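Enquirer: I would like the atomic coordinates for the input below:
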Amino acid sequence: MRAPIVLLHGWACPASYWNPVAGLLREAGREVLNLDLPGYGTPLEAGFEWTVENVAAVFALELSGRSPVHWVGHSLGGSIAATIAARYPRTTASLTLVGMVPVAPSAAAEEKLRRLFGGPGAPDEDAAEEMLAAWFRGGEEPQGEDRERFLAPFRLPPAVVRRSMEAGITGAAPDVPDLVSVRTLVVTGTRDGTRTPDAVKEFLLGHSAWSHELIMDAGHMVHWERPEACADALLRHVARAEAG
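Expert: Sure thing, here's the model as predicted:
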């Protein structure tokens, strides 16, 4: 039986933005699990400390009965997926990082996040709109019901938005990339500004065993803007992992 593909969403993002890719993967005969990060689908448990390491431990335990699985994470979800692959290798058949490599975001990106979402109160609509513009920069932003889909997570309890943002800025621990032993794919868009092209290139030069798929005319939401290209890359990647 082939391993499931597990999708982890990013900070302030809806798990449903994976739906176009998930549908294509299911059409190809794959089992897909689309998980909510803590606080995004159900309320946070009292006392839960929102860190990449803690969330990785939760998911590794939850999926231990289905292991190994193909972990796929976008942005913050990528930091969590990489941490699972590094700390819990028996759970992992392959790893795919979408819209990121496990290095710190640019100083400009961090400054914007803390300015817009670092306070104790709920962010206003203008802050959410500014993030959408950054995520889809140079491309076509979602409209109508799809736009509401992307704006809704910013209305979650402020503590969830703020704590998960801090986890996203902190990212995976420095030792994580070198502990990943499974076949790994990085998928980025040519318009993505959260990790500069030079930062991605420099990271991959130091991790020559990792594969890279650069998707043309896509920003940080590469899987939403170009779902066919992302699904094709994923299917090729998991097939190679299962064959190898």
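Enquirer: make it CA atoms for all contacts and neighbour counts henceforth
Expert: Fine.
Enquirer: what residue lies at the spatial centre of the chain?
Expert: His74 (1.5 Å; Cα atoms, centre = their mean).
Enquirer: second chain to compare with the first, below:
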Amino acid sequence: MAGSSVPLPFVDVREPTRPAADAAPAVLIHGWASGSVYWEPLASTLLDAGWPVWILDLPGYPPGELWPPGREWTLESAAASVAAAIATRTEAPVHLVGHSMGGSVSLTLAADRPDLVATVTLVGMVPAPPNDAFKRLLLSQVEQGFLDAGTKAKLMDSWFGPLLPEDARELLSSGFDVPFPVLSASATAAMTGVEPSVPGRVHAPLLVIAGSGDRVRSMDQMEAFVQAKPGVQAKPGRQLTVVPEAGHSVHWERPRECAEALGGFWRSSGPPPA
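Expert: Presented below is the predicted three-dimensional model:
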């Protein structure tokens, strides 16, 4: 578990007006240099469908939060912190939904604390190396000690597309404002990915939602991960939903399609154990 000096994630708990039967909370975990704001379209759609939604800002990411000096930001520390936040709010398993680096946090949590997890959904990611250009770009920025404006623009274009309206671009780029020690450490975590044994230790039903135009992970990587057989095959196992004409931030671009895929997956997986 996360130590007492490591911040817990900020959790925005939202309840639907008309809850669906046996609806476990959907815990939405953002990716690197991102934040809770880009979950809003999907969260609204899930709430309308009756699903409780918990939107997280990972440790070090909430505005104004100070990261404890000398503490390392890792996937393991982030996952333990999220697990502690979940355990303080419910004794029943939840549905984890992680985008990009948030998927690595979700997988790590599911491997270490299966008692807390009903299902796992990876949005725009699988545990495979990012493309070389993306990796070189991030490494150069980490080494120079700051993210320059040109790099931020390139990243935003690869995540959301170059035609993003300026007001939305300003809103969605707020994740770059976190303290650089957290930004650089979480970038390294995102590039390194999960510890090799993690995917095989995740036995909860697992869904991958991918945009057909994702420029960060290839469709070949998505399909290879879904087709691989973990040590213990959960039912319904691993599934892939591809959303046409969407990119890396498919949950932002196509929230209704994502919500429909999630709802169908959660219902097919059965109610979480009591």
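Enquirer: quick one: what's aligned to the residue nearest to the centre of structure 1 in structure 2?
Expert: Using TM-score structural alignment, the partner of His74 of structure 1 in structure 2 is His99.
Enquirer: so that match sits against Val123, correct?
Expert: Yes: the pair His99 of structure 2 and Val123 passes the contact test of Cα atoms under 8 Å, sitting 4.5 Å apart.
Enquirer: and for the two, which residues touch both?
Expert: Shared between the contact lists of His99 of structure 2 and Val123 (criterion: Cα atoms under 8 Å, 6 or more residues apart in numbering) are residues Ser249.
Enquirer: list the contacts of Trp32 of structure 2.
Expert: Contacts of Trp32 of structure 2 by Cα under 8 Å, 6+ apart are Ser100, Met101, Gly102, Gly175, Leu183, Ser186, Ala187, Ala190.
Enquirer: distance from the helix ranked longest in structure 1 to structure 2 after superposition?
Expert: Assignment by DSSP state H gives helix 227-243 as the longest helix of structure 1. Taking mean Cα distance after the TM-score superposition for structure 1, the mean distance separating helix 227-243 of structure 1 from the aligned residues in structure 2 is 1.3 Å.
Enquirer: contacts for that helix, please.
Expert: Residues outside helix 227-243 of structure 1 that contact it (Cα under 8 Å, 6+ apart) are 20-22, 24-25, 70, 93-94, 96, 183, 185, 187, 213, 215, 222-223.
Enquirer: just how off-centre is it within its chain?
Expert: 16 Å (Cα atoms, centre = their mean, to the nearest Å).
Enquirer: may I see the buried residues of that helix?
Expert: Pro227, Ala229, Cys230, Ala231, Ala233, Leu234, Leu235, His237, Val238, Ala241 (16 or more other Cα atoms under 10 Å).
Enquirer: and what of stretch 139-156 of structure 2?
Expert: For stretch 139-156 of structure 2, by 16+ other Cα under 10 Å, it's Val142, Leu147, Leu155, Met156.
Enquirer: got a list of contacts for it?
Expert: Contacts of stretch 139-156 of structure 2 (Cα under 8 Å, 6+ apart): Leu137, Pro162, Arg169, Ser173, Phe176, Phe180, Ser184, Ala187, Thr188.
Enquirer: rerun that using 6 Å as the cut-off
Expert: Ser184 (Cα atoms under 6 Å, 6 or more residues apart in numbering).
Enquirer: equivalent analysis for stretch 203-221 of structure 2, please.
Expert: Contact with stretch 203-221 of structure 2 is made by 119-124, 234-248, 250, as judged by Cα under 6 Å, 6+ apart.
Enquirer: and the helices in the stretch 1-150 of structure 2, which stretches?
Expert: Listed in chain order, the helices of the stretch 1-150 of structure 2 (DSSP state H, counting those that start in this stretch) span 40-48, 75-87, 101-112, 132-144, 149-160.
Enquirer: equivalent range in structure 1 for the first one?
Expert: Alignment note (TM-score structural alignment): helix 40-48 of structure 2 is matched to residues 19-27 of structure 1.
Enquirer: which other residues reach the matching stretch?
Expert: For stretch 19-27 of structure 1, using Cα under 6 Å, 6+ apart, the contacting residues are Pro227, Ala231.
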